[in-house]
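Peer 1: Can you look at this prediction? I've put the sequence above it.
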Amino acid sequence: MSGEGSKRERDAYPIWAAMGAAFVGTLLGGAAVWLGLAGRPAKPSSDSAAGDPLSLDASADTDAEPDASAGDRTADRRAGRGDAGEGAALEASDPGDSPLVRAIAATRDSVVSIEFAGGVRGAGVVYDEQGVLLSNYHVIEPVLRAQAVLGPEAADAQVTARFADGRARAARVIAADPDEDVAVLQLERQLRGEQPERFAAASVGESSRLRLGEQVFAIGSPVGFEATVATGIVSALERTQVLANRQLPVIQLDAAINFGNSGGPLFNLRGELVGITTARSSRGEGIGFAIPIDRIRLFLQALEDGTRGRSGMIGVSLDLRAEIAEIIAPLGFHSGVRVDEVTPGRPAQRAGLEPGDVIVAIRGRRYDDLDADLGGRIDFARIFGESIRGLLPGEVIAISVVRQGELGLPTLHELELRVEAASVDEQARIDAEELLGLRLEPSEEGGAPVIAGLVPGAPITRWPGVAALEGATIVSILQRPVAALPALGEQLALLREWTASGGRRSIAIAFRTAKGELLSTSAYPVTRR
């Protein structure tokens, strides 16, 4: 752990990009529930641009045909949704006809109110014709009774889902995630003859195609008023620092989102599901937020793939000590951080990132309030890492980098990085950084990993005598021995789950120093996200 190589390793800051593994839940009923669901594609786009009005031509395709009992046909006709030959489309001269009216009429059967404990608590949307519902974690959180894991023993975690026509069905929670604020429920299906009933599912769109100023509408149950429509425009995209998971990028709306709207769908004027409403701003009226449907689709895919709980990874290390001012100043940038190493075959390398590049903007945003000095570079690296950690595997993040071009002249490059899931060993190292503030490297003997350094700003860095941890190994954690990286990873996964639910400010941990001394404490500080 000495010499030039060791110093270079200590100065490098690896960004694997932990996305936050606070997933609470397992799949009830096995993989059959999820077969073909998580990978459900968005409805193929027509030649029209996203946001173009929905056509309600009688020959239009639908994702699922609800049962004959699913709705009031008279009400359908009044809404302009009658069967072919019964005035399916409103006449163009009808003053009540508009793209918004048609889109609302086409989507109302896929929306439900979520009820329990004697009242309406939020809303949800039918994602699959077999009765899979999407809602918010915070909507159904009370029925989970703070359970760490959902399974057969949690089968009584049920709510009632009520459709606009008054139909009520029991709905069982099958997965929930506080970090994503997403809940997945399964509707009870009644028999229609010999076949279980099918539900009218929302047509799934692509939130990546939303544009600023595009008109959207939300349907929910604000203050108990079921099936209420709120209209507005897209005010901002990829807004962060909003939810409890500060790095979760959300859609900002100017629609009136009130208590009871949470968990309900956000539609565009094509009648396509583009998000799930999740919150309103406490600092101003008329500001709401929604989780993009593209992100929810990736979340469901991670459940099916078994990668939920794995961190996103891009495969770079950052050189915090490299001076950058002379490189970025000619292009008008004030802050950033230099890329030290790029792992071959990983997302950063595939996107074209190169050693020596200086990252100067994230998601199109500069951080000019930071300086190019060491403190500013550390802060920029932290922001970059947190931005990556807020992503799910498969999500894309745009960055701007300054590169020394020919003749030494700096050039600006725009790159898009698609993160991937970390391996089991990589996840253990990521969790050690995020939760313990420890940077680990594999031991030469293949045993317990060695502590290579501390994460800047971690609580443990403020403890006296922490220098003794360099070169040490973790002997036990949570009073369980950890002889190798996989065992450590298992305990850190438990610790992450506990911290996500609000517990564990400190833990018991023991180290063996490079000199062979045993150090232990029952109050090791845990980094709270």
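Peer 2: Done, it's in.
Peer 1: When you work out contacts or count neighbours from here on, use the C-alpha atoms and nothing else.
Peer 2: Will do.
Peer 1: how far out from the middle of the chain is the longest strand seen in the chain?
Peer 2: When the chain is parsed with DSSP state E, its longest strand is strand 228-239. Its chain's average C-alpha position is 18 Å from that of strand 228-239, according to C-alpha atoms, centre = their mean, to the nearest Å.
Peer 1: Run through who's touching it.
Peer 2: 210-222, 249-257 (C-alpha atoms under 8 Å, 6 or more residues apart in numbering).
Peer 1: after that strand comes which helix or strand?
Peer 2: Moving toward the C-terminus from strand 228-239, the next helix or strand (DSSP states H and E) is strand 250-253.
Peer 1: and residue 9, how many neighbours?
Peer 2: As a burial measure, residue 9 scores 17 neighbours (other C-alpha atoms under 10 Å).
Peer 1: could you measure it against residue 389, distance?
Peer 2: Residue 9 is 22 Å from residue 389, where distance means C-alpha to C-alpha, to the nearest Å.
Peer 1: Residue 490 too?
Peer 2: Counting by C-alpha to C-alpha, the gap from residue 490 to residue 389 is 20 Å.
Peer 1: ok, now residue 105?
Peer 2: Counting by C-alpha to C-alpha, the gap from residue 105 to residue 389 is 39 Å.
Peer 1: between these two, who's got more neighbours?
Peer 2: Between residue 105 and residue 389, counted using other C-alpha under 10 Å, the more crowded position is residue 389 (24 against 19).
Peer 1: and that one, how far is that from residue 422?
Peer 2: The separation that residue 389 has from residue 422, given C-alpha to C-alpha, amounts to 12 Å.
Peer 1: Can you show me the helices along the stretch 101-250 of the chain?
Peer 2: 137-144 (DSSP state H, counting those that start in this stretch).
Peer 1: can you map out the strands along it?
Peer 2: Here the stretch 101-250 of the chain has its strands, by DSSP state E, counting those that start in this stretch, at 111-116, 119-128, 132-135, 158-163, 168-177, 182-187, 191-192, 195-196, 203-204, 215-220, 228-239, 250-253.
Peer 1: of all these, which lies closest to residue 400?
Peer 2: strand 228-239 (16.2 Å; C-alpha to C-alpha).
Peer 1: Show me what counts as buried in the closest one.
Peer 2: 228-237, 239 (16 or more other C-alpha atoms under 10 Å).
Peer 1: can you pull out the helices in the chain?
Peer 2: 3-11, 73-78, 99-107, 137-144, 293-305, 325-328, 347-351, 374-389, 424-431, 485-500 (DSSP state H).
Peer 1: Going by neighbour count, list what's buried in the shortest one.
Peer 2: Read that as helix 325-328. 325, 327-328.
Peer 1: Just list the residues touching residue 127, thanks.
Peer 2: Going by C-alpha under 8 Å, 6+ apart, the list of residues near residue 127 reads 133-134, 201-202, 204.
Peer 1: here comes the other one, which I'd like you to weigh against the first:
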Amino acid sequence: QRAELTPAPRVAPAAGGAMPLPALLELVQPVVVTVATLRAPSLPDGRATPRYPFGGGAPRVERAIGSGIVIAAEGLVLTSDHVVGDAFGIEVQLSDERAFDATVVGRDPMLDVALLKLLGAEPLRVASLGSSAAVRPGDEVIVVGNPFGLGPTVTRGIISATSRPMGAGGLDGFLQTDAAINPGNSGGPLFNAAGQVIGIATAIHADGRGISFALPIDEVLEVLPELRETGRVDRGRIGISFQEVTTQLARVLRLPGRMGALITEVEPESPGSRLGFKPGDVITSLGGRRVEHARELARALRRSKPGDEVTLTYKRGGADRRATVRLERPAEHEPSPRPRLPDDRDGREAAQPSLGVLASDALEGARIESIAPQSPAA
């Protein structure tokens, strides 16, 4: 389901597809914004430092920047959750340098997206949101944002690959591009040659240049109505952790080959524990659909809702078993699982690091926040 957004005044996509780059930039730059935040600096273990150390003096704050996209004329801006997630002050600057305070309308840490509302903004020009479903390797794209706080900047490239996995959460459809994405671009748009948003700039590879990643816009459009209406995205919960089945694990578990999702942990008092799931069980189907990889199970659960009933087939000791489970809502104190993107600031090691590192968006200059052990950057 696509979000019902205010349609005008909207930046129209180019008729007939591609246009000269300068004309394309004139079309899209008015809908790209800079998102500046204030936050407490993090300690090495990820905890925020006190804003007023030792009970007095000037507050200790960190200024950081990201980018965003105007998606509704009344001042709704789409950006990355990690850009604004722990901020206590947000200011959004338009391409004409007008600035507005902003509040958070909704957050989805799992997809790493957030929705902001500009305070006091008059009707704004709105981005044309395209579709990432038809994106193919070789398609020309541009990234517009505010890297390193230098100001509005455009980089150009192509789609290098689609369906790239990154982290946990079943997020396996990332767009890979060689268009440069730098600190400060996070949350900004990836445009196609027609000036339509097809992705949200998210991460860079730890090990080299020319490898950047964007969250497909179709993933965002699926959750945008709920995010706008309720401020959050509710997802069903079984209460299990699981991983991919490797070739070696398949032999140990007496499986015919690599298949399914291996349960590694079962939370107490969860639907999974009440059904009797155990570490070592291998889920092979969900709702009658085969589960070939752990990411397929994660994707299906990510799109589920509390109260949904699903039937699971799983293997234990070589024997097939079936169970029907009613999904629950995560506890209020339990944060939504988020993909372990490389620039997470909470100091914890990624559960399934796939890239390993991403530079911070701090205004003082790029710096490495962390390096995941045994990642490409280690």
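Peer 2: Yep, that arrived. Just so you know, these numbers come straight off a predicted model, no measurement behind them.
Peer 1: Tell me how the two chains score on TM-score.
Peer 2: Laid over one another, the chains give 0.60 as their TM-score (TM-score structural alignment, normalised by the length of the second structure), with 274 aligned residues with a C-alpha RMSD of 4.3 Å.
Peer 1: ok so, going back, just want the angle from the longest strand of the first structure to strand 215-220.
Peer 2: Orientation note: strand 228-239 of the first structure sits at an angle of 120 degrees relative to strand 215-220 (axes from the mean of the first three to the mean of the last three C-alpha atoms, to 10 degrees).
Peer 1: Can you spell out the matching residue range in the second structure for strand 228-239 of the first structure?
Peer 2: Counting by TM-score structural alignment, strand 228-239 of the first structure lines up with residues 153-164 of the second structure.
Peer 1: That stretch: average distance to aligned residues in the first structure?
Peer 2: Comparing stretch 153-164 of the second structure with its match in the first structure after superposition yields a mean distance of 0.6 Å (mean C-alpha distance after the TM-score superposition for the first structure).
Peer 1: State the distance from residue 113 of the first structure to residue 140 of the first structure.
Peer 2: 12 Å.
Peer 1: any idea how far residue 278 of the first structure is from the alignment partner in the first structure of residue 188 of the second structure?
Peer 2: Aligned counterpart of residue 188 of the second structure in the first structure: residue 264 (TM-score structural alignment). Plainly put, residue 264 of the first structure is 8 Å away from residue 278 of the first structure if you go by C-alpha to C-alpha.
Peer 1: Residue 220 of the first structure too?
Peer 2: From residue 220 of the first structure to residue 278 of the first structure the distance is 11 Å (C-alpha to C-alpha).
Peer 1: between the two, what contacts are shared?
Peer 2: With C-alpha under 8 Å, 6+ apart as the test, residue 220 of the first structure and residue 278 both reach 261-264.
Peer 1: who wins for neighbours among these?
Peer 2: Highest count within these by other C-alpha under 10 Å belongs to residue 263, 37 neighbours.
Peer 1: Could you check how far it is from residue 487 of the first structure?
Peer 2: 37 Å.
Peer 1: Residue 288 of the first structure now?
Peer 2: 43 Å.
Peer 1: The two - which one has more neighbours?
Peer 2: Neighbours were tallied for residue 288 of the first structure and for residue 487 using other C-alpha under 10 Å; the higher tally belongs to residue 288 (26 against 17).
Peer 1: which position in the second structure aligns with the more buried one?
Peer 2: Using TM-score structural alignment, residue 288 of the first structure pairs with residue 212 in the second structure.
Peer 1: sorry, back to before: kindly compare burial across the helices of the first structure and name the winner.
Peer 2: Of all these, helix 424-431 carries the top mean neighbour count, a mean of 23, counting by mean count of other C-alpha atoms under 10 Å.
Peer 1: Next, the angle helix 485-500 makes with that one.
Peer 2: Using the same axes, to 10 degrees: helix 424-431 of the first structure against helix 485-500 is 40 degrees.
Peer 1: Determine the set of other helices and strands touching helix 424-431 of the first structure.
Peer 2: strand 438-441, helix 485-500 (3 or more C-alpha pairs under 8 Å, 6 or more residues apart in numbering; DSSP states H and E).
Peer 1: would CSV of those with distance to residue 302 of the first structure be doable?
Peer 2: Listed next are those as CSV, based on distance: least, C-alpha to C-alpha, whole Å:
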stretch, distance to residue 302 of the first structure
strand 438-441, 26
helix 485-500, 16
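Peer 1: and the residue mapped onto residue 81 of the second structure from the first structure, how far is that from residue 122 of the first structure?
Peer 2: Taking TM-score structural alignment, the alignment pairs residue 81 of the second structure with residue 137 from the first structure. Taking C-alpha to C-alpha as the measure, residue 137 of the first structure falls 11 Å from residue 122 of the first structure.
Peer 1: now do residue 290 of the first structure
Peer 2: Taking C-alpha to C-alpha, one finds residue 290 of the first structure at 14 Å from residue 122 of the first structure.
Peer 1: Looking at those two, which one has more neighbours?
Peer 2: Set residue 290 of the first structure next to residue 122 and count neighbours by other C-alpha under 10 Å: residue 122 wins out with 30 against 26.
Peer 1: Surely the more buried one touches residue 111?
Peer 2: No: judged on C-alpha atoms under 8 Å, residue 122 of the first structure makes no contact with residue 111 at a distance of 11.0 Å.
Peer 1: Between these two, which contacts overlap?
Peer 2: Contacts common to residue 122 of the first structure and residue 111, judged by C-alpha under 8 Å, 6+ apart, are 220, 264.
Peer 1: Residue 165 of the second structure and residue 174 of the second structure: what is the separation?
Peer 2: For residue 165 of the second structure relative to residue 174 of the second structure (C-alpha to C-alpha), the value is 6 Å.
Peer 1: Same check on residue 96 of the second structure?
Peer 2: 31 Å.
Peer 1: what's the distance between the aligned partner of residue 160 of the first structure in the second structure and residue 34 of the second structure?
Peer 2: Aligning on TM-score structural alignment places residue 160 of the first structure opposite residue 91 in the second structure. For residue 91 of the second structure, the distance to residue 34 of the second structure (C-alpha to C-alpha) stands at 8 Å.
Peer 1: neighbour count winner among those two?
Peer 2: Taking other C-alpha under 10 Å, residue 91 of the second structure and residue 34 do not tie; residue 34 has more neighbours (29 against 17).
Peer 1: Please pull up the equivalent of that one in the first structure.
Peer 2: In the first structure, residue 34 of the second structure lands on residue 113 (TM-score structural alignment).
Peer 1: got the contact list for its match?
Peer 2: 120-124, 160-163, 220-221, 226-227.
Peer 1: looking at those residues, which has the most residues close by?
Peer 2: Ranking the contacts of residue 113 of the first structure using other C-alpha under 10 Å puts residue 123 first, with 34 neighbours.
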